[in-house]
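*Asks:* got a predicted structure here, sequence first:
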Amino acid sequence: MTTVTTKVLSAAQQEELLSTLKARFEKNMQRHAGIAWTDVLARLEANPAKLWSLHEMERTGGEPDVVGHDQQTGEYILYDCAAESPKGRRSVCYDREGLESRKEHRPENNAVDMAAEMGIALLTEEEYRELQKLGRFDQKTSSWIRTPADIRQLGGALFADFRYGNVFVYHNGAQSYYAARAFRGSLRV
């Protein structure tokens, strides 16, 4: 597997990405009250490998945005904030084991490997619930979320969505996949 640290964007790609991120940041200030774009920009520019990961989040339809700041580490936290699950990551099983257990009609990829290749982490249930406090996401789609080991060992995997004014967390076999299910990721910079 190629490591994310070897991935670098061209100057033009960086400029375009930073412009997109700044515009989204300014349009959605409720997601990051008290955080200044100049501070986020300084961290982004100092971490080109993270820019590559953000580019991948953007390229696959995630619409990443700043959702928090870790006071202890100084890192800014970004989540996929697309209204619906990212289009470029749909129709995937939960993980490699789930994918390989399918006898037929295998999708091309799985959420866990895709996230690792992108250099991001799947949202946890707690992070997914925090995201839903910032807006309404996955009202027509659903997203795989990080599944605890005990559930995964039994063959299951978790996904979540927002319906009827509430966040719902469900389970499926890790080998399942649907056209309206992708995964949402997080990145710390």
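*Replies:* Everything's here; your move.
*Asks:* going forward, measure contacts and count neighbours with C-alpha atoms only.
*Replies:* Fine.
*Asks:* which outside residues touch the helix ranked longest in the chain?
*Replies:* If you go by DSSP state H, the chain has its longest helix at helix 11-27. Identification of contacts with helix 11-27 by Cα atoms under 8 Å, 6 or more residues apart in numbering yields 37, 41, 51, 55, 64, 65, 66.
*Asks:* skipping its backbone neighbours, what lies nearest the fourth one in space?
*Replies:* Of all residues beyond its chain neighbours, the one nearest residue 55 is residue 17 (6.6 Å), with distances taken as Cα to Cα, 6 or more residues apart in numbering.
*Asks:* now for the one you found, how many residues are close by?
*Replies:* Residue neighbour count, defined by other Cα atoms under 10 Å, stands at 19 for residue 17.
*Asks:* put this next to the previous one:
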Amino acid sequence: MTKRNEIIDKKELSQEQSAELLTVLKDRFEKNMNRHKDIEWAKVQAKLDANTEKLWSLNEMERTGGEPDVVGYDKKKDEYTFCDCSVESPKGRRSVCYDHKALESRKKNKPENNAIDMAASMGIELLTEEQYRALQELENFDIKTSSWVQTPTDIRELGGALFCDRRYGHVFVYHNGAESYYATRGFRGSLMV
């Protein structure tokens, strides 16, 4: 078994890997204070230290090119929201269709994976349209790419799925067949800690 497979099977990081990830997250946090005004890193780290299983998910977000960062705090739940803040849709999560049903429906040229199952295996959730729009309030994302977002059941039952991007200074929500996939479409995820 390779080291990578051991990490996936255990879904936990070594102390060295955790320390390395925390350094990356802290540096990104400090360089992008506009994303999380009035939030202190020490409090975020205390939450991470108390929920070490979440570090594995954050590492998966990082490993696949998501560049996770804190984008919010829910006072009622006492939870911080991490979200993929890479400028474009994460490179390691592109060329995927929407969900398993869509993947199975393809007769030819199937993609390697789908967004819903990938997110679940990483311990994260696809952004909702509302979360995607809130993220776009912080900075401009997906100028050249697009990202699948959670799709309402009634749309999905009819074979469609939603994705978003930013073009011409505006955030757009589009639809496509859930089985479609493109080299420039991936997905962004969120994680509550």
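*Replies:* Great, that's in hand. Values in this document were obtained by computation on a predicted structure and should not be read as measured data.
*Asks:* in structure 2, what stretch matches the longest helix of structure 1?
*Replies:* Under TM-score structural alignment, the alignment places helix 11-27 of structure 1 onto residues 15-31 of structure 2.
*Asks:* please point out which parts of the matching stretch sit buried.
*Replies:* With burial defined by 16 or more other Cα atoms under 10 Å, the residues of stretch 15-31 of structure 2 counted as buried are 18, 21, 22, 25, 26, 28, 29.
*Asks:* please say which position in structure 2 residue 55 of structure 1 maps to.
*Replies:* Checking TM-score structural alignment: residue 55 of structure 1 goes with residue 59.
*Asks:* please pull up the equivalent of residue 39 of structure 1 in structure 2.
*Replies:* Under the alignment (TM-score structural alignment), residue 39 of structure 1 pairs with residue 43 of structure 2.
*Asks:* contacting residues for the closest residue to residue 141 of structure 1 other than its chain neighbours?
*Replies:* Leaving aside its sequence neighbours, residue 141 of structure 1 sits nearest to residue 180 (Cα to Cα, 6+ apart; 4.9 Å). Applying Cα under 8 Å, 6+ apart to residue 180 of structure 1 gives the contacts 85, 90, 91, 140, 141, 142.
*Asks:* farthest pair within these?
*Replies:* Spatially, the most separated pair among those is 91 and 140, at 14.6 Å (Cα to Cα).
*Asks:* of the two, which one has the most company?
*Replies:* Neighbour totals were compared for residue 91 of structure 1 and residue 140, and residue 91 leads with 21 against 13 (other Cα under 10 Å).
*Asks:* looks to me like that one is in a strand.
*Replies:* No - Residue 91 of structure 1 is assigned coil when assessed by DSSP: H, G, I helix; E, B strand; the rest coil, not a strand.
*Asks:* which residues in structure 1 form strands?
*Replies:* 64-69, 76-80, 121-122, 142-144, 156-163, 166-173, 181-183, 185-188 (DSSP state E).
*Asks:* what residues of stretch 53-73 of structure 1 count as buried?
*Replies:* Taking 16+ other Cα under 10 Å as the criterion, stretch 53-73 of structure 1 shows 53-58, 61-69 as buried.
*Asks:* sorry, back to before: and of the strands of structure 1, who's closest to residue 109 of structure 1?
*Replies:* It's strand 181-183; of the strands of structure 1, that one is closest to residue 109 of structure 1 (Cα to Cα) at 10.8 Å.
*Asks:* mean distance, the closest one to its aligned residues in structure 2?
*Replies:* Mean deviation of strand 181-183 of structure 1 relative to structure 2 after superposition (mean Cα distance after the TM-score superposition for structure 1): 0.3 Å.
*Asks:* what does that strand contact?
*Replies:* The set of residues external to strand 181-183 of structure 1 that reach it, using Cα under 8 Å, 6+ apart, is 85-87, 89-92, 111, 122-123, 141-145.
*Asks:* now for the residues you listed: which two are most distant?
*Replies:* 91 and 123 (17.5 Å).
*Asks:* how many residues are close by residue 122 of structure 2?
*Replies:* 19.
*Asks:* now swap in residue 174 of structure 2 and tell me
*Replies:* Using other Cα under 10 Å, residue 174 of structure 2 has 13 neighbouring residues.
*Asks:* distance of the counterpart of it in structure 1 relative to residue 147 of structure 1?
*Replies:* Alignment note: residue 174 of structure 2 maps to residue 170 in structure 1; criterion TM-score structural alignment. Distance from residue 170 of structure 1 to residue 147 of structure 1, counting by Cα to Cα, to the nearest Å: 11 Å.
*Asks:* then residue 104 of structure 1?
*Replies:* For residue 104 of structure 1 relative to residue 147 of structure 1 (Cα to Cα), the value is 24 Å.
*Asks:* higher neighbour count, those two?
*Replies:* residue 147 (20 against 8).
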